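>>> Structure here, sequence nowhere to be found:
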């Protein structure tokens, strides 16, 4: 071993080891003082990323627990208000029973009516002003929701499944869905006379891009017609109307429908809307009404002559559009495509695309555009529809599969199953593609008996729909209760109102129990995630105190060795003497 003066290797080595032990000591002190194993990304990059995600989830879950507790408080507020309303309704019923007794004079009944009127006003006040944190607990309605079973059934169907099921049906078969677009559900009365328009979609259509300000307007007074408008024998079901109109809404939200209207191609919009649920019975009824057989078929197909003109909205116009959509579907499949779905997805992928381009693309050039397709349908449409007619593919008691009887190879759907059965469903089923609001355009006061949602999870979509409902005087149909003129009618009104309240209170009770389960689940999840985060992030004090002790001893030894190493060069002096 050589002896040197300029480079003290032993000292450098001792200093390096001293620096290492000093860093270890500093890290141990940091971890013990903070209680965290990971104090910076350098300590454990992957562990930090995982623990940060856990922290985000835990904080979100804890907030969700608070949200659920707020939901419980709001529902308890609603339940308490409904309890007082029930007491008032029972008192009104009691007074009506008393007034119905013939031993009472008109003056006696008038005295009873004074209390009835005051109680009815109090029920209305409670329904309108009950609030939680400044938010109205109950929706408001300008029409009775307990007096007309048909309208109540239609409203329940709309909120519990028709809209969302129609949306799912459109996505399943056309491959298109809105992307969070706003849609207003407007319950109103049209001025077109009884038995006319049941529902319609109104939107602001520009020269390019999807439409905006989309509104689905529903004529509640006409929403339960017994038969189709063209005299056919198949019932005209509400859910089918919604499937048709929701197709318009989704197309408005995803395509440049303005260009379609500009080209007078409304037949395509209406034909595809009919296609989603199948309109075989309408087509068959129109064929029979227009002469039957080849004569009726020709009359329907001849409506295609007007496709470049204004849409007249007649039943045969819808039938011709539906037949055209079925023919287009057949020709796309014959060209190796997936049917009319290919047209829809092509248009929805880029709002600048035109119907001409979509048709050419879907048929691999079989049709060069709409004009070419129209000419082809006029030439071959009679044979196509006659083929459906003679083969028995059209039925007046069956809407068929999606797009008619087996038109798209789907399962046969009768008129009552266009939208899946919702008898076993409860509450409201929220649309996934649209952000819908409920309102009435019949007067300035809106119908806000829509949904209230609770964010019960840490991520997007983790929501619980707790619904809402109207409970004011108009909704309960009690404001005209008069025990002087017809006490028995008041008794019947109170029975219906109490049934309505009892059903809603039962629903609230179920939701309260569900929220208890939600909170228990969220708490368990937060606990598990916190434990997982702790195992990654927190300091193990047993390990770190051992590391601290070791580092302290090494520090002392290192300092001593540096001192010893620094004296080594002095040995050279003995050689120089």
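Good, I have the coordinates. The model shown is predicted, which means the values in this text are computed figures rather than measured ones.
>>> can we go C-alpha only for contacts and neighbour counts from here?
OK.
>>> Residue 39 against residue 29, yeah?
No. Using CA atoms under 8 Å, residue 39 and residue 29 do not qualify as a contacting pair, with a distance of 11.6 Å.
>>> top helix in this protein by residue count?
Looking across the chain with DSSP state H, the single longest helix is helix 45-99.
>>> List the contacts of whichever helix or strand comes after that helix.
The first helix or strand that comes after helix 45-99 along the chain, using DSSP states H and E, is helix 106-129. Identification of contacts with helix 106-129 by CA atoms under 8 Å, 6 or more residues apart in numbering yields 81, 85, 88-89, 92, 95, 99, 136, 138-140, 470-474, 478-479, 481-484.
>>> just how off-centre is helix 106-129 within its chain?
Once both centres are worked out by CA atoms, centre = their mean, to the nearest Å, helix 106-129 turns out to sit 40 Å from its chain's centre.
>>> Run the angle between that helix and helix 45-99 for me.
Relative orientation of helix 106-129 versus helix 45-99 (axes from the mean of the first three to the mean of the last three CA atoms, to 10 degrees): 170 degrees.
>>> So which elements touch the helix or strand harbouring residue 504?
Assigned by DSSP H and E, residue 504 belongs to helix 487-537. Contacts defined by 3 or more CA pairs under 8 Å, 6 or more residues apart in numbering; DSSP states H and E place helix 487-537 against helix 45-99.
>>> And the helix it packs on, what does it pack against?
helix 106-129, strand 131-132, strand 453-455, helix 487-537.
>>> need these in a markdown table with distance to residue 544 and mean neighbour count, can you?
Output for those, formatted as a markdown table (distance: least, CA to CA, whole Å; neighbours: other CA atoms under 10 Å):
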| stretch | distance to residue 544 | mean neighbour count |
| --- | --- | --- |
| helix 106-129 | 61 | 18 |
| strand 131-132 | 51 | 16 |
| strand 453-455 | 41 | 18 |
| helix 487-537 | 13 | 17 |
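>>> And those: which comes nearest residue 12?
Nearest of the helices and strands packed on helix 45-99 to residue 12, taken as CA to CA: helix 487-537 at 35.6 Å.
>>> ok so, going back, among the contacts of helix 106-129, the buried ones, what's the ChimeraX command?
Buried residues among the contacts of helix 106-129 (16 or more other CA atoms under 10 Å), as a ChimeraX selection:
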select :81,85,88,89,92,95,99,136,138,139,140,470,471,472,473,474,478,479,481,482,483,484
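>>> What is the burial count for the closest residue to residue 199 other than its chain neighbours?
Leaving out its chain neighbours, the residue that sits closest to residue 199 by CA to CA, 6 or more residues apart in numbering is residue 218, at 4.4 Å. Residue 218: 24 surrounding residues under other CA atoms under 10 Å.
>>> So for the helix or strand encompassing residue 218, what gets flagged as buried?
Taking DSSP H and E as the criterion, residue 218 maps to strand 212-219. Neighbour counts using 16+ other CA under 10 Å place 212, 214-219 of strand 212-219 among the buried residues.
>>> What is the burial count for residue 142?
18.
>>> Pasting the second one now:
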């Protein structure tokens, strides 16, 4: 026969109800059905995998939004480029009008040239929020040749070796650059080129400084200097038609003032440049060492040919799966500088030049429009990938919740049941203790009598 005492001992000796209550409290407080591996080992493994997938989807959302912002900035730069080209087209048509005098066309060309500089500035200075260049095409420079800001200390004198090589380059958008070199009575000559091989400042190829470096013809300079590792375009070819050997001259809106070759005699040479509308490569051709003092007001932004970024396409993460890996949406850079649009030497000073400029502008507008369409399509592609990512993420979260999250209704019912049983146990134990005391009291009174 089960007595009250034996029943209470049975309740107090089993941990069943206290364990149930403890587990229910743990799940209700944490909100998780699985708090340790022992709760559900298989479920824990699956939920961890789903958690990894969920975190990846969250990061993919951020990556895709960043990519959309990147494309929007590039498309905005191209839109402004198109507006500038439309105005340039108006000026070219105005210059074609027969009532214009030469003075009128020179006045028109002043605005035309300034718009060219603005067009180049957009190409080389349009940057994303993380200062990544979007439109400029400076991969040869950024990979292989340091800028003057990296080679020289502003206003200080630096000693370097001369030779047949690129010493540094001036980024597009730089202003008031001054370069002074001292070759210590050696024949070291300052030279300035564009990345396409146009010789702007320096000494002609007939000068002795070139022959001593095995350059006797245009094919020699292309073979020995106009190389990708020296910052030149693969299609670069020598053009000395605008070479400034001394004095001042303006080429494509940039004014150069050059002392000229001072050898023999004075061995110092000086050059000033008021502004740069495209990257310019500096060489000091010779066979010795020289001191150079370089100063400037401003240098072009890092995206205008700096060596801080790796050029080339940008890969935006589009999908990610633990089993399939990562897929990317590729955003290529869009070079829209004057050299890329074949408009470096365009002007509207004559009827014929204005006619040529019109064709160049029409070609440039078509290219810019195609580039804008490219970015628009990429934005739509990223928007679609974003929607798909969100739908998959929603399904993952639902599956993870089913496995990992607490069923509050069920756990509340379990905790209530366990609490009732525990309280009943306490009540029974208290009653049993009271009954025992009563029996002992009766026995004690009987024995006293």
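Yep, that arrived. Worth saying up front: this structure is predicted, and the values here are computed from it rather than measured.
>>> TM-score for these two?
The TM-score (TM-score structural alignment, normalised by the length of the second structure) is 0.56; 288 aligned residues with a CA RMSD of 3.8 Å.
>>> separation between the counterpart of residue 526 of the first structure in the second structure and residue 293 of the second structure?
Alignment note: residue 526 of the first structure maps to residue 393 in the second structure; criterion TM-score structural alignment. Distance, residue 393 of the second structure to residue 293 of the second structure, using CA to CA, to the nearest Å: 59 Å.
>>> try residue 85 of the second structure
38 Å.
>>> try residue 105 of the second structure
40 Å.
>>> ok, now residue 84 of the second structure?
Counting by CA to CA, the gap from residue 84 of the second structure to residue 293 of the second structure is 37 Å.
>>> With residue 65 of the second structure instead?
Going from residue 65 of the second structure to residue 293 of the second structure by CA to CA gives 46 Å.
>>> Compute the number of surrounding residues for residue 65 of the second structure.
Counted with other CA under 10 Å, residues neighbouring residue 65 of the second structure total 17.
>>> ok, now the one 10 residues further on?
Counted with other CA under 10 Å, the burial measure for residue 75 of the second structure works out to 24 neighbours.
>>> got a list of what the spatially closest residue to it that is not a sequence neighbour touches?
Computed as CA to CA, 6+ apart, the closest residue to residue 75 of the second structure that is not its neighbour in sequence is residue 372, at 5.5 Å. When contacts are counted by CA under 8 Å, 6+ apart, residue 372 of the second structure touches 75, 78-79.
>>> Over to residue 386 of the second structure?
Each residue near residue 386 of the second structure by CA under 8 Å, 6+ apart is listed here: 60-61, 64-65, 318.
>>> Which residues outside stretch 4-24 of the second structure are in contact with it?
For stretch 4-24 of the second structure, contacts defined as CA under 8 Å, 6+ apart pick out 411-412, 414-415, 418-419, 421-422, 425, 428-429, 432.
>>> From these, list the buried ones, please.
The neighbour count (16+ other CA under 10 Å) marks 411-412, 414-415, 418-419, 422, 425, 428-429, 432 as buried among these.
>>> would you list those residues in JSON lines and tack on distance to residue 125 of the second structure?
Listed next are those as JSON lines, based on distance: CA to CA, whole Å:
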{"residue": "411", "distance to residue 125 of the second structure": "61"}
{"residue": "412", "distance to residue 125 of the second structure": "62"}
{"residue": "414", "distance to residue 125 of the second structure": "66"}
{"residue": "415", "distance to residue 125 of the second structure": "65"}
{"residue": "418", "distance to residue 125 of the second structure": "70"}
{"residue": "419", "distance to residue 125 of the second structure": "70"}
{"residue": "422", "distance to residue 125 of the second structure": "74"}
{"residue": "425", "distance to residue 125 of the second structure": "79"}
{"residue": "428", "distance to residue 125 of the second structure": "84"}
{"residue": "429", "distance to residue 125 of the second structure": "84"}
{"residue": "432", "distance to residue 125 of the second structure": "89"}
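>>> Mark which of those are part of helices, please.
Those of these lying in helices (DSSP H): 411-412, 414-415, 418-419, 422, 425, 428-429, 432.
>>> what's the burial count for residue 321 of the second structure?
12.
>>> Confirm for me that it is in contact with residue 53.
Yes. The pair residue 321 of the second structure and residue 53 qualifies as a contact (CA under 8 Å) at a distance of 7.0 Å.
>>> Let me know whether residue 179 of the second structure touches residue 291 as I believe.
No. The pair residue 179 of the second structure / residue 291 is not scored as a contact, 10.4 Å apart, by CA under 8 Å.
>>> where do the contact lists of the two overlap?
By CA under 8 Å, 6+ apart, no residue touches both residue 179 of the second structure and residue 291.
>>> Next SSE downstream of the host helix or strand of residue 6 of the second structure?
If you go by DSSP H and E, residue 6 of the second structure is part of helix 4-13. Next helix or strand after helix 4-13 of the second structure toward the C-terminus (DSSP H and E): helix 16-30.
>>> what's the mean deviation for that following helix versus the first structure?
Compared with the first structure after fitting, helix 16-30 of the second structure has a mean deviation of 1.6 Å; criterion: mean CA distance after the TM-score superposition for the first structure.
>>> what angle separates that helix from helix 4-13?
Using the same axes, to 10 degrees: helix 16-30 of the second structure against helix 4-13 is 40 degrees.
>>> distance between helix 16-30 of the second structure and the chain's centre?
Helix 16-30 of the second structure sits 51 Å away from the centroid of its parent chain (CA atoms, centre = their mean).
>>> In the first structure, point out the residues matching that helix.
Mapped onto the first structure using TM-score structural alignment, helix 16-30 of the second structure covers residues 20-34.
>>> Check the mean deviation of stretch 45-60 of the second structure from the first structure.
Mean deviation for stretch 45-60 of the second structure: 1.7 Å (mean CA distance after the TM-score superposition for the first structure).
>>> in that stretch, what counts as buried?
Going by neighbour count (16+ other CA under 10 Å), the buried part of stretch 45-60 of the second structure is 47, 50-51, 53-54, 56-57, 60.
>>> can you redo those residues as a markdown table with distance to residue 123 of the second structure?
Shown next, in a markdown table, are the buried residues of stretch 45-60 of the second structure (distance: CA to CA, whole Å):
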| residue | distance to residue 123 of the second structure |
| --- | --- |
| 47 | 49 |
| 50 | 44 |
| 51 | 43 |
| 53 | 39 |
| 54 | 39 |
| 56 | 34 |
| 57 | 34 |
| 60 | 29 |
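>>> tell me which of the residues you listed is nearest to residue 351 of the second structure?
Residue 351 of the second structure has its nearest neighbour among those in residue 60, at 54.8 Å by CA to CA.
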